[in-house]
Structures are given as structure tokens and as C-alpha cells.
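1. Sequence below, structure please.
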Amino acid sequence: MKFFNLIPILLILSIEIHAQSIYAPVSARVIGMGDASVTLDGYWASFQNTAGITSTESLELGATYENRFGMPGMDFMATGITGKVPFGHISINAFRFGDDIYNEHKLSLGYATEIGIIRIGGRVNYIQYMVQDFGTRNTYSVDFGGIATITPQLVIGAQALNITQANINAETEQRVPTLLKLGLSYRPRDYFMLNAEIEKDIIRPAMIKLGAEYNFMEKFYLRTGLNSNSFQSFYGLGFKYLSFQWDYALSNHAEMGFSHSISMQYKLRKK
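-> Below you'll find the model as predicted:
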């Protein structure tokens, strides 16, 4: 039961680092770039800015796992599927954080479409919080975002998370965090991108996130990133082979230490 006494501390740390676990960055690719992800497209956008899934042309699925700071009970897991439909793109995914003492779950249904140079997308989330001996709380939230390709080298993205300002507990006015994100991606070459992003929780100071990705020999990826506020540093590797892609990320918090993440993505080839 000693670990039970640490729960409030761990929750505070989790909130300070990622404005609550339910909105933690998902996938080793995103983490490796310091979560400067509001302009990213592809499969993992279904967990970030849903507008980015419009670049997927076939059915894709994936799974990811992260353990934060090597601590029991600080495990993140997520899986989902994304596909193209006649009227746009859809995604279904699931996220879990925690253990039997404390955990968070999120199930999401997302949709995105493209209008000229602008891509827009949103998702509806079912969120559940459980604390042992204190019961379970459920709520719903809505996220909305957009991405604009100004030129092949310049992309702008924006996103609002929990625009409905959903409550965890209406009696105590505990709310799911409401976050606003604005980002810029500079892509001077097809194999290199540099991202800058600002994230603002409506009740917390703004955070600046920087990230970079370098693709070499077509199959390999190097990534790095940095966050202000907590001054975390991030590093990542990726490898693509046929329809599979594997990614690994390492992050370092100045006081809490290292976290590890691994992801797998599979693209179902068209016949």
C-alpha cells in the first residue's frame, strides 16, 4: 500500500508535465519530437490533431506503449485504426493510463476531411477515471483541429481540446483540461522538418515545444525535441520496412529521469 500513498504526487507530476495524462502525447514518433505534433499527418494524427489523418490512403492500425520514469503504475497504452471512406477519413482509437489503483481510459471516434489547402478534423471522446476506493467518473469531450498547407515547405496547424469544457465532477467543478495549440512546421526538404508549437491550458502557463525529424535512406528516422516549462528533452529513432513502421523514443526529465516509448504501425496494402 505504500505506492497508494504516492498516487497524489504522481498525479501532480503527470498533470504538470502533460496537463493531465488523458492528453499525453501518443506514439514514439510524437514523443521523439517533443510532442510538437499539431501539424503532423498520417496514422498517429488520430491521437493528436485528427485533421492529419486525411493523408492516409489505406487502412492503417497501430499500437504504442510508454513507461514514464520507470515507475509502476505510470504506463501508457494506446491502439487504434484509421481508414479512408467515401465521405472523408475516420479513426477509432483507445487509450489507457495507470494500473488497478488509479487509471484513465479514453475511447475516441474521429472524422476528418480536406477542403482545398485546409484539412479539418474532430473527435468525440468517452473518458473514464477510476480511483480505488473512490469509485469511477465518466464524461464526454469534443476536440477540433485544422491544418493548412500554405506552401510545400510551410504548414500551419491549430487545435482545441475539450471545447465542451467537460466536467469530471460537476459538484467540485473538476474539469477535463481545455487546451489550445498553435504550431508551425518548416519543411525545406522532403526528408527534414522542423516544428515549433505553443500549447496553452486555459488555467496554466503556456508551453513552447520544439521538434525535428530527419528521414535518411528512406527507411530510417532520427528525431529530437524540447519542451519549455519542464525543460524535458526528447530523442527518437524510426525504421520503416514494407508495410510496417517501428518507432522508439527516449525522454529525459531533469528531476524524474528517463521514460521509454515504443510504437508499431501497419499499413494494409491496397490490392
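2. Please count neighbours and contacts with C-alpha atoms only from this point.
-> Fine.
3. Just list the residues touching Phe97, thanks.
-> Applying Cα atoms under 8 Å, 6 or more residues apart in numbering, we find Phe97 in contact with 21-22, 73-77, 103-105.
4. between these, which has the most around it?
-> Phe76 (25 neighbours; other Cα atoms under 10 Å).
5. Buried ones in stretch 240-247, by neighbour count?
-> Across stretch 240-247, burial judged by 16 or more other Cα atoms under 10 Å covers 240, 245-247.
6. again, but for stretch 128-141
-> Here stretch 128-141 shows 128-131, 138-141 as buried, counting by 16+ other Cα under 10 Å.
7. coming back round to it: could you tell me which of the contacts of Phe97 are located in strands?
-> The members of the contacts of Phe97 that map onto strands under DSSP state E are 75-77, 103-105.
8. Serialize the residues you listed to TSV and add fields for distance to Ala212.
-> Compiled in TSV, the ones in strands among the contacts of Phe97 are given as follows (distance: Cα to Cα, whole Å):
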residue	distance to Ala212
Asp75	25
Phe76	23
Met77	24
Asn103	32
Glu104	30
His105	30
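9. Name the nearest of those residues relative to Asn227.
-> Phe76 (19.6 Å; Cα to Cα).
10. Hmm, Leu249 is touching Ser233, no?
-> Careful, residue 249 is Ala and not Leu. No. Using Cα atoms under 8 Å as the test, Ala249 is too far from Ser233 to be in contact (10.7 Å).
11. top helix in the protein by residue count?
-> Ranked by residue count and defined by DSSP state H, the top helix of the chain is helix 2-18.
12. what residues does it touch?
-> Contacts for helix 2-18 (Cα under 8 Å, 6+ apart): 20-21, 24-25, 101-102, 230.
13. Swap in 7 Å and give it another go.
-> Residues outside helix 2-18 that contact it (Cα atoms under 7 Å, 6 or more residues apart in numbering) are 20-21, 24, 230.
14. Tell me the first helix or strand C-terminal of the regular element (helix or strand) spanning Leu237.
-> If you go by DSSP states H and E, Leu237 is part of strand 233-241. Note on strand 233-241: by DSSP H and E, the next helix or strand toward the C-terminus is strand 244-253.
15. one more to line up against the first:
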Amino acid sequence: MSSPSLAQSATPITGARGQGMGNATACLTDEWSMLNNVAGLAGTKRSSIAISYDALPALPALGKMGCTLVHPGKVALGVSLYRFGDEVYHEQIAALGAATKWSHTQVGMKLNLINYAADGMGSKSVWSVSMGAITELTSWLIVGAHITNVNQPWLSKQSDERLPTVLTAGLLFTLEQNVIVATEVEKRINDTATGRAGLEFILHKKVKSRIGFQLNPQALTGGIGFHLRHFSSDYGIVYVQALGLRHQVSLAFTPRLTRKNEQSAEDL
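-> Below is the predicted model of the structure:
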């Protein structure tokens, strides 16, 4: 690929739940942990298959989609696929991750195969490593952090360009039994930090509403989620003044469980 500077334009943060909360996902544990903080895999209770599509009507070329397959256990496993862009330019990531839990701490690591392709300019593929951790400090406070592209793979030695390392750290507060607040800061090497925050409120046992914001770039977010025993759907919306509205829909399916495990899952 003769101009790798076209790369690095997209963040793989995926999932309408997180989007509704300002994309503050560093401390969240759900089926989208594979594309956010991989340590969250260790907190999943059910095997699941999920797919998400994120559309920006004003600029269709900036659409993205992702899918994940998660299996819990002493060592939880996950695989994910992610795509951003169109036929003229796109970025794709295939990842394999694992996570485990010790006491109140979850740790995880994943291997990413990242491909960049531009029409008429060829393509470039690199391997990168990401890792993360989530710790429950108290019954109302969780701390999470993850590092993306730890190894900073070369995109072009000729132009001295590497895939940047991204550091993210966040806090999650449980204000009441039905309210959580998530915050995080993301810092790319040689770039300005991004701040995010969001709130999730349980309206009903199976219905959740969300609101959030992001700084640099500035954005307002919101969303809603519906969760049944074996199926869940989430919708997230983002407003950026320069680009208008962005919409994301996520669907997840969990296979039938044993009666004992079903009851445990319903209590989540």
C-alpha cells in the first residue's frame, strides 16, 4: 500500500449499548467486549452471537459493522470481525481473544489481523496485540483500562509510520440498583485525548435507556435496549454537528441454557 497514512481513521469501538453511553466502554462486560475492552470477556455468563451495523446517512462511506462470537468459561474465548468504509477505502479487523478472572480482577488479551485497502493503491495487512483489565474495587466502583496495538506494527518503514498505540482508562459507578455511570479517557500517541461519559438507566427489567456525550470531537449520544431471555436488541444514536446523526443497531442471540444457568443469566 503506497500511502498507509490513509489508515488509522476508524475506531473499532462497536455496540449500540456503548454508543448510547457516549462510547464509554472500558468497564462494560457484554458480547461487544471483543471489540472494546477484551477483559470484559471474563465477565460474560452466556455464549452469544452478535452483529451490529453503524450507519452515517450523510456520508455512507463512513459506515461500519461488526460481529462477535463469545463463549464463557474459566478462560472465556471470543472471535470478532469488524469492517469500516466502502469499496474505495476500507479497514477490516479479524480478532481472536481470551480472558480470565482472578478474584475481583478480569484480564484479557487478543490478537488482531488488520487489513487496509484503497482502490488503486493496493492493501496492507499487519498483526497487532491488545490487552486489558477490569477490577471491581467496591460494590459501586469498577476501574477498567486497555491498550490497543501494544506492539505498534509497521505500516510503512519507508515513511516511518507505525500503527499507533491507544491507551484507554475508565471508571464505572453504580449509583443505584438501576443506574450506572461510565466515564473514560482515550489517548492515542501523538494525538489529543478524547473524553467520554454515559449513563444507563433500567426503565424495566427488560428495557434500558441510555444517554451520553463525547469530547474531542464533540458529540451527544442516546439509545435504548430491549433484552429477552435468548435475544436482545439495542439502538444507539450520535449527533455530531458537522456530520449530523449516526445510527447503530445491534442484535444478539444466546442459545438455550440449562434451567440453573438460565436463572443466573436472568439475574444479570
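16. Can you name every helix or strand that the next helix or strand after the longest helix of structure 1 contacts?
-> Sequence-wise, the next helix or strand downstream of helix 2-18 of structure 1 (DSSP H and E) is helix 28-32. Here helix 28-32 of structure 1 is seen to pack against strand 220-227, strand 233-241, strand 244-253, strand 257-267 when contacts are counted using 3 or more Cα pairs under 7 Å, 6 or more residues apart in numbering; DSSP states H and E.
17. helix/strand/coil for the corresponding residue of structure 1 for Leu257 of structure 2?
-> Structural alignment (TM-score structural alignment) places Leu257 of structure 2 against Lys270 in structure 1. The three-state label given to Lys270 of structure 1 by DSSP: H, G, I helix; E, B strand; the rest coil is coil.
18. I'd like to know how many residues surround Lys270 of structure 1.
-> Using other Cα under 10 Å, the number of residues around Lys270 of structure 1 comes to 7.
19. which residues does the residue nearest to the spatial centre of structure 2 contact?
-> By Cα atoms, centre = their mean, the mean C-alpha position of structure 2 lies nearest to Asn36, the distance being 2.9 Å. Each residue near Asn36 of structure 2 by Cα under 7 Å, 6+ apart is listed here: 13-14, 25-26.
20. before we move on, back to that, check what contacts the strand holding Leu237 of structure 1 and list those residues.
-> Residues outside strand 233-241 of structure 1 that contact it (Cα under 7 Å, 6+ apart): 29, 31-34, 219-227, 245-253.
21. secondary structure element for the aligned residue in structure 2 for Gly62 of structure 1?
-> When structure 2 is aligned by TM-score structural alignment, Gly62 of structure 1 is paired with Ala50. Ala50 of structure 2 is part of strand 48-55 when elements are defined by DSSP H and E.
22. how much does that strand stray from structure 1?
-> Following superposition, strand 48-55 of structure 2 is found to deviate from structure 1 by 0.4 Å on average (mean Cα distance after the TM-score superposition for structure 1).
23. Next, the buried residues of that strand.
-> By neighbour count with 16+ other Cα under 10 Å, strand 48-55 of structure 2 contains the buried residues 48-55.
24. Could you give the separation of the longest strand belonging to structure 2 from the chain centroid?
-> The single longest strand within structure 2, with elements called by DSSP E, is strand 122-138. Put simply, strand 122-138 of structure 2 sits 11 Å off its chain's centre (Cα atoms, centre = their mean, to the nearest Å).
25. Distance from the next helix or strand after it to the middle of the chain?
-> Once the chain leaves strand 122-138 of structure 2, the next helix or strand it forms, by DSSP H and E, is strand 141-148. Remark: strand 141-148 of structure 2 is offset 12 Å from the chain centroid, using Cα atoms, centre = their mean.
26. Once you drop chain neighbours, what's closest to Thr224 of structure 1?
-> In this structure, Thr224 of structure 1 finds its nearest non-sequential neighbour in Tyr235, 4.3 Å apart by Cα to Cα, 6 or more residues apart in numbering.
27. Let me know which of the helices and strands packed on helix 28-32 of structure 1 is tucked in deepest.
-> Ranked by mean neighbour count under mean count of other Cα atoms under 10 Å, the helices and strands packed on helix 28-32 of structure 1 are led by strand 220-227, which reaches a mean of 22.
28. what's around Gly110 of structure 1, how many residues?
-> Gly110 of structure 1 has 24 neighbours, counted by other Cα under 10 Å.
29. Which residue lies closest in space to it, excluding its sequence neighbours?
-> Among residues not flanking Gly110 of structure 1 along the chain, Arg123 sits closest, at 3.9 Å (Cα to Cα, 6+ apart).
30. so what corresponds to that neighbour in structure 2?
-> So, by TM-score structural alignment, Arg123 of structure 1 is matched to Lys110.
31. coming back round to it: which pair in the contacts of Asn36 of structure 2 spans the largest distance?
-> Thr14 and Ala26, at 11.8 Å, using Cα to Cα across the contacts of Asn36 of structure 2.
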